[in-house]
Each structure stands twice: as C-alpha cells, then as structure tokens.
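*Asks:* The sequence isn't on hand, but the structure is:
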C-alpha cells in the first residue's frame, strides 16, 4: 500500500497498540527501560516539532504569521521544558538502603541535633500538634519554636510543652531571617548542634524522621537531606471534586517521581520543611540565604557551589497541611515562582560564574522553562480556540490528516511515558486545571521579577482557620466563566451560522475537540472556585469498641474515626441528638462527649480533650501513619472525578 493511502488515524492507533503492548512489560527500576521510555517519548516529540516547524507555520498574512509563530515559540519553550524532564527521569536514586546501612554509624557517633519549628501566625492547636511530633522522635533532638509572631499564647504553649521559645525584634528576611536569628542565638550560647531539622508550623514529623535523615550525613559531602511533603488534608481540587480518597494530591509527581530522578543526577534541592541541614556546611555558606523568598532552593545551590549536595530521602517521614483554599493555593504558587525568578537573576542563577556544573544549569533551565514556558502555553491553549471561532485565524496551516499523523503519536507516547514514570500520579485534566487557576498571576509575577528582581514581601500560606462557610472566588470564577461562554458561543457559531462554511478552515473538527476539552477544564475550575465548607479537623480511622456512659448506663459502640474535636461511631439504634456523657476510648481514656449528628449509619459526637489527651491523640494519629492519603490514581480516580462533577 502507498503510505499516502494509509488513513491518518492509523499511526495513532498503531502507537496506542505499541504503548499498551510494550509499556506494561517495562520496569521503572531498570535503567535501560527508563532510557527506552524517555527515548521513545523524546523521539515522538522531536518528530512532531520538526514537522511543526517546517510544514505548519501559517505565514500568508501578518496577522496569521504573528499568531502562528507566537504560538509555536510558546510551544517550543513548553516542549523543551518537557524534554528536559524526560531526560532527568532517565535516572533515579533510592537512598533507603543508605539509611539502613548507616544506622550503625549513627548510633556509634551520636551527632547532636536540634529541630527548628518556624511560625508566624499559625493557630496554637496546629503548633501543639507539630511540637508533639517533634518531641516524639526516636533520636534525641532539642526542639526550638521560632515565633515571628511574638505571641504570648505561643510562649505559654512552649512553657507547657517544655520546648524553647525564640523570638527576634523584627521579621527581616522572613523565614530565612527567622532561622538565621535562631542560629545566632545557639552560636552565642555555644550550643550549635551538628544538624538542624526544619519544620513548618503545620508539619508533624513521624518518629523516624530525625534518625533516618541524620543517618545519611555519614557521607561528608551531604549538606542537606530533604524528605517528601505529604498532606493529611485534601487540597482545593481534591476537596471540591470529592476525590480525596481516590486522587493523589497534585504535588505527588514532584516529590515521588521528579525529585528522586533529580537526586540521581545530583541536582535535588531543598524544599524547606521536612529537611535537615549540616550546620558546618551552613556556616560555610554564610547561613540561610536571604536573596530569595524561596531560600530553600537557593540553599541547595549555595551548598553545591561549596561542594555539598542535597540528598533526597523518598520516605514518608512527615505529614502537613496542604493549602485549604484557592487563595492560599495561589499565594503559595506565586511565592514559589517569584523565588525561582529571583534565583535566576541572582549571582547563583543559570548564568552564574560560580562552581555549578552543566547538569546544575540544565536543572535551573528546566525550572525556568516550567515557570516561563508552561504557564503562558496553558493560557494560549485556552484562548487560541476562541480566537479561531471569532476570526478564523489558525495557529497552523496543515491538513487534518497530517495533524493526526504527527500529533496523535506524540500525545500518546508522552502521556504513557509520564504515567509509567509516575505510576499514575498525574491526571492531565487536573494538572491543566491547577495550572490555569493561577496562570495569569504566574505569568505576570515571573515577568515582573525577571525585570525587577529586588526583595519582594514574603506572604505566608495561611493554614487552619474557619472553613465552615461557602466562599466564592468571584474574580477567578468570572475569568473562567467568560472563557467558557466565549468557547461555547464560538462553537455554536461555527456549526450554526451560514457564514461558517466560508469563514472556517477544514480544521474545524479538531478545534471543536480542543474546545470541548477546554470547556471541561473551565467547568472544573469554576467548581473549584466555589469553596464549600470542610471539617475543621481531619479525622483518622480508628477501630475497636468504646463505652459511651450516660448516667447509670454504659453502651458499647463501634468506633469509626476520630479528630481532636469529634468522634464517629456506628449507629446501632437508640441515639438522640443532645445525648451527653463520656466516651471511654482505649487510646485516650474517658472523654466528655455530646451527640451532635445522626445519620442512618453513623453517629457523630463532639468531644473535649484535655491537653494530655490531645498529645495522646496526636501520637495515635501520626505515629501509626493513620492519616493516609492516596499515592497513586487508578480508574477509580477518573470515576471519582466524573462523580464529583455530576454531584456539583
């Protein structure tokens, strides 16, 4: 058969068949298999991009040329960032064996350690939980609470929990300045430990955190040990689509897939909380950097310039709070973007003359392209179909058959590769939505910071607080509503107007499919912009029986879950709202309780814990790793998404 006679979709179907046959037989632990997967994905990308450059640019008119070339340049930047990620993913390092091999060194040498808990305005209850985790380590470490809020109630908490409360007269240089002030205090006393752990105010360290991290410092070239951030509450997307039990949080790919790969190349970097730093190396670089509001990433770069590496230990050793609202989510991402751009413009950036190797510069380039390439490209992908429906202008001049021949294999191979590497930790639909929620602000912040890299105010990501009301983010919602209306209106015009046959090209079908995808993204984004009430405290599952005593009677109940403010047990009849008494729970003892909610299957009771019982509950929830969140997504994840959309 003449190749020209082969249906255009044949190559997509052939690629799909090869992916289904080959990818399941490959194993991520095999370095050769990783090379095969990345090679296949990069090859399909290069073939597509070469075809895009030589055969698709529409240069017939100034308007079409500007649109076509402009979109292509954005596509090049975004694609180059993706290719660099695929190159990084060809390696991977697992340091769990290093930990077990170094435990003997740890117990023989017993290096000194301390824990810094950094806080500014977090709730005392959140701090109390974090202090409990820090005090519950199986390796000795003195705990210091660094309070930039200088609050009497936090001082009282520290006295009650027997940890040291450290403050300073001002908040210069934000978190980095706070930690440097803590270092100066210890140095003045002559109490500088060998290693210092950094915990954000909302992160609870599990018992093995210190021992497993410090064990990796047997290697004298290790300056920082970073561990992954896991979250015990749903992020805004998980919460709104009701998929918390099925969907991993959107940072799982970064922590579980990308950082182990970067560690394989020696380019892993500190992410702030849940890390441990060698104080001798810290003194050599002059303390925590204050040149960027993301001092953690810059810390690793400075360490690298002085011969120290950041080791990434991919083990769940702490649990914290994900941003609970869209506002907090956007604040956090914008801060990360500004900090990364400050680093790019600094003396330690991409074109630094300091001791950075080519692989370190490649890693910085990948970071730059992520912030400067992927977000503008996402915006363009949302807006280009609207422009097509309004004006008929296209981003490429190519028959739909050729587009299918070159684009389908690229999409399929790249999607299968990322899914294979991440073990299902990425759902493209949600990734696109999460990026578009903050894309305009990221584009503005990245451009502004590159032009004016001076010190920017550090905005804390608020955690906790009242989440009992519905909050509608009208500015964000209206943005997506306008895009949704323009996209749907454009499609209706394209298929219903008598002008359509002459106004539109033969690519109308592919743009319609593209538009429908954008409509789905907009619908999800609009749903996420309406924040519904959520529990003030996340609950941990608890099994066994307890006795609910009221007056002279004691009723056995089957426990289901528990938090610091409530407990749920099976409804086996006879309960009324307002029933009061005490519930005797093995892990906590007797707790005052009042029935507040009754359904066909569950009874919910409010409880009042003493300070000692609160500590015991934290031990129960976190020491046993009961606050579980999903690590991979499955078909159930997709079904949960569809169900969540239907319910909303």
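*Replies:* Cool, got the structure. No experiment lies behind these values; they were computed from the predicted model shown.
*Asks:* For the rest of this, base every contact and every neighbour count on C-alpha atoms.
*Replies:* Noted.
*Asks:* Let me see the contact set for the residue nearest to residue 469 when sequence neighbours are not counted.
*Replies:* Leaving aside its chain neighbours, residue 469 sits nearest to residue 533 (5.1 Å; criterion: C-alpha to C-alpha, 6 or more residues apart in numbering). Contacts for residue 533 (C-alpha atoms under 8 Å, 6 or more residues apart in numbering) come out as 467, 468, 469, 470.
*Asks:* structure B:
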C-alpha cells in the first residue's frame, strides 16, 4: 500500500509539472517581452508559486522545535533560503517593467543644434600598461563628436605616460596623492576643469581598458534633451572572454556573466526609474556633478553612490541599451573574484552611508528599494549557494536531516516553481540562464563575496580600493590552488558521502524517510557544479583575439603575385590567412580596405594557408585599433547555445586529459 500511494502521489505531482511545462512552452508564441502587462502576469505567477513554495517549506519540511542539531541545520538553511527567495521576488518585481530608449535617442539626435556641447572625456588610470591604455586613448580621440577634450588621469605619476599623451596631443593630469582612489582622481580633474576658461557641458568617464565606439558621445548625448537627466549609462561589453568562459572552453557559446545585468536588469531598472551608474561608459551633466560636489567617496563603488546622490537632488539617471563601448574583462580568476568582492563591499558601504536605505536622506522609496534589492543579492545569494553545497554533507556524515519532504511534494512545490521561473526567464531573456553554469559563476566567488558582504556591513570603513589588474603574462597554464582548494575538498567529501551512502550504512543512515530524495538530488547536482568549479580554477593560456570578428577578405601581395585570401583570425601583431601557402620567411604585404598595405612576414605554414607577422606603421596601427575596438557591433556572445556549450566543455575535458 505505501508503494501504491507513493506512485499515485508521483503521478499527481507529475501532472502539475507537465501542466507548467505545457503552458511555459507556449509563452514565446504570444508574449510581448516589452509589454508591461505580459511581463507582470508571468512574473506575478512566479511570485505566487514562490510564496506557495516557501509556505510549504516553512510549514511541512522543517525539523520539529527542540535543542537538536537537526533543528539548527534545518531552520538555518530555511532562513537562508527564505532571504534568498525574497531577493528573487524583488528581482521579479523589477523585471516586470522594461524601457528601451533607442527610439528616444533617434528622435532627439542633435537636439543641441549647430553648436555641439563640449565634452570632457576622463580616462582614469592607475597601473595599466601602454598596450591597454593606447587603444582607449586612440578610441576617445577618434570619436565622431568634434567638440571634445580627452584627459588621462594618471594616479601612478608615470613620466612615460605623460610623454605618450603629449605625443597623442591629449591632456595629461596627475595629482600629488591618491586620496579617495578613483573617485578622488576624477574629482581632482573636475576641480582643474572648473578652472578652465570654458568648462565642459558634459563629462564622460571611461575606464583605462574601455574603448568607445565612434558614436558613443552622439548617441548618449541625445538623451540629455530632458533637462532632468543628469547621467546616461550605457552597457559594458567585453572583447575577451571572462575567466569562467575561457577556462571552461565556452567563450563561443555562453554569454559573459555581465550580460544578464547590462542587457536585461538595467533596462528593467530604467523602467522603474532606478537605473544606476556603473562608472565606465557613462556621461554626466557638468552642472549636476558640480551641484553635488563631484563623485562620492564614502564607498569604493562610487558609481552607484553617484546615482543616489543625483537622485537625492531630483536628478535622473537613465540607461541607453546600445553597444557603445567595449573593454577588457578580468583575464584571471583572482582578478575576477576580487572585482566582484569589491563591488559587494562597496554596496555594503553604501547601505551604511548617508544615502543608505534607512538614512534620513531625501531619496525616493524606490531608490531605497533599489539599494535593498542589491543588499539581498550580495548578502543572500552567495551564502545560500555555499549552503546548498555544504548542508547535504550533514546528512551523509552526521545523519542530520535538513529537509524532510516527500518526492511528490518536492516536485509539486519546488519543481513547479523552478520550472516556471526557468521558462519565464527563457522567454523574457533567452539564452541567459543555464542552471549549472549559473551556479558555477556564483559559487566560484561565493566565499570571498560572502566575506566582503559581512565585513562591509559591520565594518564599512577603512578598506583600500582594490584595482583590477590588467595585462600581464597569460601564456601558461596556471592552477589557482587557493581558490580551488575549498571546492576540491567539498567535491571529495560529496563524492565520498554519496559513495559510502550507496555502498554502506555506516555513514549514511536509512532513517531519513522521504528527505533522502532531496539529499540525493542535491548531492548529484552538486557533483556537477563542484566539478566544473574546480575545472574553472585551472586557467588556460590566453592569446589576444577578437571574438566579434568574422572571416574577412584581404589581398596578399608577394613580389607582384596578388592573391585574394580570407583572414580567419587577426590581432594587432599577427594574422591567419586561408589561401595559397607560402614558405616561412616570405616577405609580403597584407592589403586591407581603409588601412592600406601592411608589411608582413610569413611565420609558418598551416593546413590551409599561413600565419603571418604584421608590422604596421603608427597610422596603420591606429586604424587597426579603431577597426578592432571602435567599430562594428557588440563583441561576444549574446545568448547561450547548448550544443556549443557541450562541444566546448568536451574539448576542455579533452585538453585536461591530454595534460
């Protein structure tokens, strides 16, 4: 009889799941992703399913009250899950609206008339190499907007950079100290600009590794037709793969981690009037900056705080969702984790600042909600991700039952909520959410980010600004043992617990009742997540490549022999050609439209052509930089491709086995 009852319950719960699946698969055929009503209905159903799920968790799955380890583990996990779910619900509310401003930018292009507004372009730099800085400086110089001035703000006081700026005819600034880090550097430049005979009308900010596209200023300035707009933020795109994409071999099939925020969350935030400044790739009205006294220095994430400072004065931040700049994603895993921990720390500093959600400032309720939503994301998502990996081990090794739930109930309550959320995200933001890879990207920085969250919340002051290192030698395989070690230990313990639990009853006990199904599911799932996390900690060699480039035609000239060939790969120093094969050492010229004849030497023969070394003139080098970074569409991958992900990870595992 118990087996018959179980199968009956499983059948009923499966019907619920199939109903959700059937409705969810029809969404793409009738949902208008830009319609607020459609978005609200889908996400409202998700909200109801979330409430239904968390009510079930709180009333039917927890250990009974008492001074027991079961209660401590069960209730602590529920508390973490409840807080993380509150963050998800807040995100659902934000995603119920969306605003795309491209049509507005079209309608108000050139609103200023014949006299272009004057724009100061600030490039803040600390320790970047010339190879990183030159493409940003060149890109800024060749923006189509004519009435501009490029300023390089050097917080390392390097003479070679001063000389390079003089050569490029751009303005160079340094200051006597590094007080206030990046925000202080920019504020020093603003004070110097205020002393000029004619101050700028607008100030654009670029990180040292971000290259503006030719139309960056014109498109962004169009939105300042509204006098209440103080700041326009544009998305950040990256011409290189981030460490997770690169180390897992999926840079051609899986979008970088920032695409979700910049392509989807920021337009949704703009729909609510709570878009935020993200530092680089933004433009601010000069008068607004002077009114608030420059960039805030209470937080290491001065950009978000700048939005709050402007909003307190009734000045708006808006978002233009167009690829108008591209930059360098962190190339190393340590830098990737350090950057995100800094963002987390900065947000916690804002929470405790004079512009925090509980402060006596004049911020709107929605601005306070904006900060609270970010607090929930940083303080709950990452600790909960660690807990999901750790808590199943409590059962395998200590017989501690964390979730006591039958399999049919898990399918009915959790399965329906998760499946509906997945199908809604698949509809509203296709290709953004691949469950296991999403969890890998969270888990890999979870320890450092959780530490930063609680440190920043309880001790917000006295933390130095951590600059994300750029450049350096990336030509060797590097194992990030310090990052890998905790995940490797957790993987071994998870496999050990699962194995012993299956083969023996010495460690895994048989009295967990229905809760064992939950433990087994999460244990197997965690094996996959932890395996990929460990693999991502093995950094593969990198070479410069331009992931947005498509094969292009060019002319290869060798002593009067003129051949049209395909360029299959190209960077500033080398190219791969498909066509007639020439012996190594052959002197030639590569003729490219709008660039000219670039002197070249054949380095080696390939199966279908040659690999050549390029020796461009200074003018040709500038033209190549503009071609690679300042022109064309957004680099990178916009949505996940399942077949490509599986093939890429297959090649990655093959590479590991060969070593």
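*Replies:* Perfect, I can see it now. Everything quoted here is computed from the prediction, not taken from an experiment.
*Asks:* What does the superposition give as a TM-score?
*Replies:* With the length set by TM-score structural alignment, normalised by the length of the first structure, the two chains reach a TM-score of 0.96; 646 aligned residues with a C-alpha RMSD of 2.0 Å.
*Asks:* re earlier: among the contacts of residue 533 of the first structure, which one sits closest to residue 314 of the first structure?
*Replies:* Set against residue 314 of the first structure, the nearest of the contacts of residue 533 of the first structure by C-alpha to C-alpha is residue 467 (31.8 Å).
*Asks:* So what does the closest one match up with in the second structure?
*Replies:* Using TM-score structural alignment, the partner of residue 467 of the first structure in the second structure is residue 474.
*Asks:* swap in residue 142 of the first structure?
*Replies:* Aligned counterpart of residue 142 of the first structure in the second structure: residue 149 (TM-score structural alignment).
*Asks:* repeat for residue 69 of the first structure
*Replies:* Under TM-score structural alignment, residue 69 of the first structure pairs with residue 75 in the second structure.
*Asks:* any idea how far its match is from residue 402 of the second structure?
*Replies:* Between residue 75 of the second structure and residue 402 of the second structure the computed distance is 8 Å (C-alpha to C-alpha, to the nearest Å).
*Asks:* Determine the residues that are contacts of both of those two.
*Replies:* When C-alpha under 8 Å, 6+ apart defines a contact, the residues bordering residue 75 of the second structure and residue 402 alike are 62, 63.
*Asks:* more neighbours, these two?
*Replies:* Neighbours of residue 75 of the second structure and residue 402, each counted by other C-alpha atoms under 10 Å, are more numerous for residue 402; the result is 28 against 20.
*Asks:* my read: the more buried one touches residue 63, true?
*Replies:* Yes: using C-alpha atoms under 8 Å, residue 402 of the second structure is in contact with residue 63, at 7.2 Å.
*Asks:* joint contacts of these two?
*Replies:* Jointly contacting residue 402 of the second structure and residue 63 under the rule C-alpha under 8 Å, 6+ apart are 70, 71, 74, 75.
*Asks:* Residue 199 of the second structure versus the spatially most central residue of the second structure, what's the distance?
*Replies:* Taking C-alpha atoms, centre = their mean, the centroid of the second structure lies closest to residue 258, which sits 1.9 Å from it. Noted for residue 258 of the second structure: a distance of 34 Å to residue 199 of the second structure, by C-alpha to C-alpha.
*Asks:* what do you get for residue 543 of the second structure?
*Replies:* Per C-alpha to C-alpha, residue 543 of the second structure is found 42 Å from residue 199 of the second structure.
*Asks:* Between the two, which has more neighbouring residues?
*Replies:* residue 199 (17 against 11).
*Asks:* and the residue nearest to the match of residue 142 of the first structure when sequence neighbours are not counted, helix, strand or coil?
*Replies:* Nearest residue to residue 149 of the second structure in three dimensions, chain neighbours excluded: residue 120, at 4.9 Å (C-alpha to C-alpha, 6+ apart). Following DSSP: H, G, I helix; E, B strand; the rest coil, residue 120 of the second structure is assigned to strand.
*Asks:* Now do the aligned partner of residue 120 of the second structure in the first structure: how many residues are near it, please.
*Replies:* Mapped onto the first structure by TM-score structural alignment, residue 120 of the second structure lines up with residue 114. Burial measure for residue 114 of the first structure: 21 neighbouring residues, criterion other C-alpha under 10 Å.
*Asks:* Helix or strand: which one has the aligned partner of residue 44 of the second structure in the first structure?
*Replies:* Aligned counterpart of residue 44 of the second structure in the first structure: residue 39 (TM-score structural alignment). Element membership of residue 39 of the first structure, judged by DSSP states H and E, is helix 31-55.
*Asks:* Measure the mean distance from that helix to the second structure post-superposition.
*Replies:* With mean C-alpha distance after the TM-score superposition for the first structure, helix 31-55 of the first structure departs from the second structure by a mean of 0.8 Å once superposed.
*Asks:* Buried residues, that helix. List them.
*Replies:* Within helix 31-55 of the first structure, the residues that count as buried by 16 or more other C-alpha atoms under 10 Å are 33-35, 37-39, 41-45, 48-49, 51-52.
*Asks:* Tell me which other helices or strands that helix touches.
*Replies:* With contacts defined as 3 or more C-alpha pairs under 8 Å, 6 or more residues apart in numbering; DSSP states H and E, helix 31-55 of the first structure has these neighbours: helix 62-88, helix 400-422.
*Asks:* would JSON lines of the ones you listed with distance to residue 338 of the first structure be doable?
*Replies:* JSON lines is the format used below for those (distance: least, C-alpha to C-alpha, whole Å):
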{"stretch": "helix 62-88", "distance to residue 338 of the first structure": "18"}
{"stretch": "helix 400-422", "distance to residue 338 of the first structure": "27"}
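*Asks:* Let me know which of these is the nearest to residue 309 of the first structure.
*Replies:* Smallest distance to residue 309 of the first structure across these (C-alpha to C-alpha): 16.9 Å, for helix 62-88.
*Asks:* for the helix or strand following the closest one, packing partners?
*Replies:* Scanning forward in sequence from helix 62-88 of the first structure by DSSP H and E, the next helix or strand is helix 96-109. Applying 3+ C-alpha pairs under 8 Å, 6+ apart, one finds that helix 96-109 of the first structure contacts helix 209-215.
*Asks:* Tell me the counterpart residues of the helix it packs on in the second structure, please.
*Replies:* Against the second structure, helix 209-215 of the first structure falls on residues 216-222 (TM-score structural alignment).
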